[in-house]
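*Asks:* Sequence first, then the predicted structure, then my questions.
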Amino acid sequence: MLRPRIIPCLLIHEGGLVKTVGFKDPKYVGDPVNAVKIFNEKESDELVVLDIDATVNGVEPDFAVIAHLAAECRMPLCYGGGVRNAAQAKQIIGLGVEKVAISAAAIERPELISEIAAEIGSQSVVVVIDVRKKMMGGHEVRTHNGKKAHKLDPVMFAQEAVRLGAGEIVVNSIDLDGTMKGYDLKLARRIRDAVRVPVTFLGGAGSLADIEALIREVGVVGASAGSLFVFKGTYRAVLINYPNPDTKEQMVRAALAA
């Protein structure tokens, strides 16, 4: 039986762990490997690691870094950044990573989803959809750290990605990234109702109450966050944190029972 998952998302920029606001102004917050070790100790459900440089710079994944992260990680690990073909995805899985995330490459050439699924299995293919609100209403899909707009509806693209073989969809709100103001619950419900694979939402979580609200309003989903798990307090002091098992279980139970 599927259960809600609470998932830290780590961004790698120029080799360091960073956090952005609105996909801009990356702030250095530490070493990615040290963060992985801490999340191991805190028994995180899963971990998402995204290299935000690779696609923009047109380079392939840093397999040495991925191997190091996978060797340290004791929870399911999803890696994304720079993956453009099935051979790269297969190599990443061979390093001990459970899931491979693709975004820009999947939008530019949707058949890549099917190619990677055929190579590593649909359960290991994650399509990340970065979304931004349009001035006249609705949302649009963006890539390259939010700089490149595509005339795609995120709900329709999520459905197409699943049809082509994606085993999971991650929806990342550019508008709410780093704001800690809560998830876009309306969009989350639309996406959740449109597909029949696991869906994870990222962007806006500022408290455990925001995660509880997402699960209560949308159901069994993945609740991912960056700032919530790397900052602490009003002044956003850097502190890697994650709810202890008892707190997490009580929160999930309360949300599902509501």
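*Replies:* Good, I have the coordinates.

*Asks:* Please count neighbours and contacts with C-alpha atoms only from this point.
*Replies:* OK.

*Asks:* In which helix or strand does Thr179 reside?
*Replies:* Here Thr179 sits in a region with no helix or strand, counting by DSSP states H and E.

*Asks:* Would you enumerate the residues in contact with Gly80?
*Replies:* 48-51, 100-102 (CA atoms under 8 Å, 6 or more residues apart in numbering).

*Asks:* Equivalent analysis for Lys27, please.
*Replies:* 18-20.

*Asks:* Also Val131?
*Replies:* 139-142, 154, 171-175.

*Asks:* Mind doing that once more with 6 Å?
*Replies:* Listed by CA atoms under 6 Å, 6 or more residues apart in numbering, the contact set of Val131 reads 140-142, 173-174.

*Asks:* Leaving out chain neighbours, which residue sits closest to Lys198?
*Replies:* Residue 198: Pro, not Lys. Among residues not flanking Pro198 along the chain, Glu168 sits closest, at 5.0 Å (CA to CA, 6 or more residues apart in numbering).

*Asks:* do you know how far that neighbour is from Gly16?
*Replies:* For Glu168, the distance to Gly16 (CA to CA, to the nearest Å) stands at 27 Å.

*Asks:* Of the two, which one has the most company?
*Replies:* Glu168 (25 against 17; other CA atoms under 10 Å).

*Asks:* tell me what the stretch of helix or strand Ala70 belongs to is packed against?
*Replies:* Here Ala70 sits within helix 63-72, counting by DSSP H and E. Where contact means 3 or more CA pairs under 6 Å, 6 or more residues apart in numbering; DSSP states H and E, helix 63-72 is not packed against any helix or strand.

*Asks:* one more structure, for comparison:
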Amino acid sequence: MLAKRIIPCLDVKDGRVVKGVNFVNLRDAGDPVELASIYDREGADELVFLDISASVEGRATMVEVVKKTAGEITIPFTVGGGISTTDDMKRLLRAGADKIGINTAAVKNPQLVSDGARKFGSQCIVVAIDAKFNPAWGEWEVYTHGGRTASGIRAVEWAKRMETAGAGELLLTSMDADGTKDGFDLALTKAVSGFVGIPVIASGGAGNEEHFYEVFTEGRADAGLAATIFHYKELTVQGVKESLKKKGVEIR
């Protein structure tokens, strides 16, 4: 079994890290370069950097901030937001990103995932899926544009399709759980993890150490991602790891 990973997430808007609840009511959480450097020292396994308004505003991810952040850290670094071509991917990889996260662009043009995987390798391509429960379907729907637009696509099927297209990993965010601190969406995570053969990073809802244990055991996730609890020092990466170790979870 692969060791489980703990990944802090930096949601960046206008050059600052922000965090909200259910994708709204954002508040400032600090400087991305500074926070990245702290998480690197604290033993985070990886970092995810999402320019959350890039797709909505139709602009490219902030290459300069990526460059500065990459210069401060030694752990793998995924960058997403506003990426719509393989040239965008190349620019960010050159700026220091290790992996590229795409969400809206993958829905608009699934071929981009295949093109990126062919050009840079599947290990570089992380497809982000923002999913919300659709009561009419009795399952989850994919949302784009930073959670603003319903796509009409079923999330579990989409996950499989993205694996087939060449994604090396999935970043699965439950919009229903996001920022609530009530725990990860175990049903969603388990549904996707059980349907694909690539690693699934669970995101949305982490509030305590037990939530990470649940998402790794019941949800069958390969990594747990969180923002609020780490940014505001409610938990530390090290504390989460120690708690998991005590429970027999293999971590890095």
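*Replies:* In hand now; what should we look at? Since the structure is predicted, the reported quantities are computational estimates derived from the model, not experimental observations.

*Asks:* Pick the one among the contacts of Lys27 of structure 1 closest to Ala86 of structure 1.
*Replies:* Ala86 of structure 1 has its nearest neighbour among those in Val18, at 27.8 Å by CA to CA.

*Asks:* And for that closest one, nearest residue in space, chain neighbours not counted?
*Replies:* Tyr28 (4.4 Å).

*Asks:* ok, that neighbour - how many residues close by?
*Replies:* 16.

*Asks:* sec struct for it, please.
*Replies:* strand (DSSP: H, G, I helix; E, B strand; the rest coil).

*Asks:* now Met75 of structure 1
*Replies:* Applying three-state DSSP: Met75 of structure 1 is coil.

*Asks:* For it, list the residues it contacts.
*Replies:* Counting by CA under 6 Å, 6+ apart, Met75 of structure 1 has contacts Glu46.

*Asks:* Quick one: the strands in the stretch 151-252 of structure 2, in order.
*Replies:* 169-174, 200-203, 223-226 (DSSP state E, counting those that start in this stretch).

*Asks:* Out of those strands, flag the one nearest Arg41 of structure 2.
*Replies:* Of all the strands of the stretch 151-252 of structure 2, strand 223-226 comes closest under CA to CA, at 16.8 Å.

*Asks:* Give the aligned range of the closest one in structure 1.
*Replies:* Using TM-score structural alignment, strand 223-226 of structure 2 corresponds to residues 222-225 of structure 1.

*Asks:* mean per-residue distance, that stretch to structure 2?
*Replies:* With the two structures superposed, stretch 222-225 of structure 1 lies on average 0.6 Å from its match in structure 2, counting by mean CA distance after the TM-score superposition for structure 1.

*Asks:* Where do the helices of the stretch 151-258 of structure 1 begin and end?
*Replies:* Secondary structure of the stretch 151-258 of structure 1 by DSSP state H, counting those that start in this stretch: the helices cover 154-164, 185-194, 208-218, 227-230, 245-257.

*Asks:* Pick the most deeply packed of those helices.
*Replies:* Mean neighbours per residue, mean count of other CA atoms under 10 Å, is largest over the helices of the stretch 151-258 of structure 1 for helix 227-230, with a mean of 24.

*Asks:* Off-centre distance for it?
*Replies:* 13 Å (CA atoms, centre = their mean, to the nearest Å).

*Asks:* now do stretch 81-92 of structure 1
*Replies:* Distance, centroid of stretch 81-92 of structure 1 to centroid of chain: 17 Å (CA atoms, centre = their mean).

*Asks:* Read off where it ends up in structure 2.
*Replies:* Going by TM-score structural alignment: stretch 81-92 of structure 1 matches residues 81-92.

*Asks:* what's the first-to-last distance across stretch 43-50 of structure 1?
*Replies:* OK, stretch 43-50 of structure 1 end separation, CA to CA: 20 Å.

*Asks:* repeat for stretch 133-140 of structure 1
*Replies:* Note: stretch 133-140 of structure 1 ends 6 Å apart using CA to CA.

*Asks:* and stretch 171-189 of structure 1, which residues are buried?
*Replies:* Buried residues in stretch 171-189 of structure 1, counted by 16 or more other CA atoms under 10 Å: 171-180, 182-185, 187-188.
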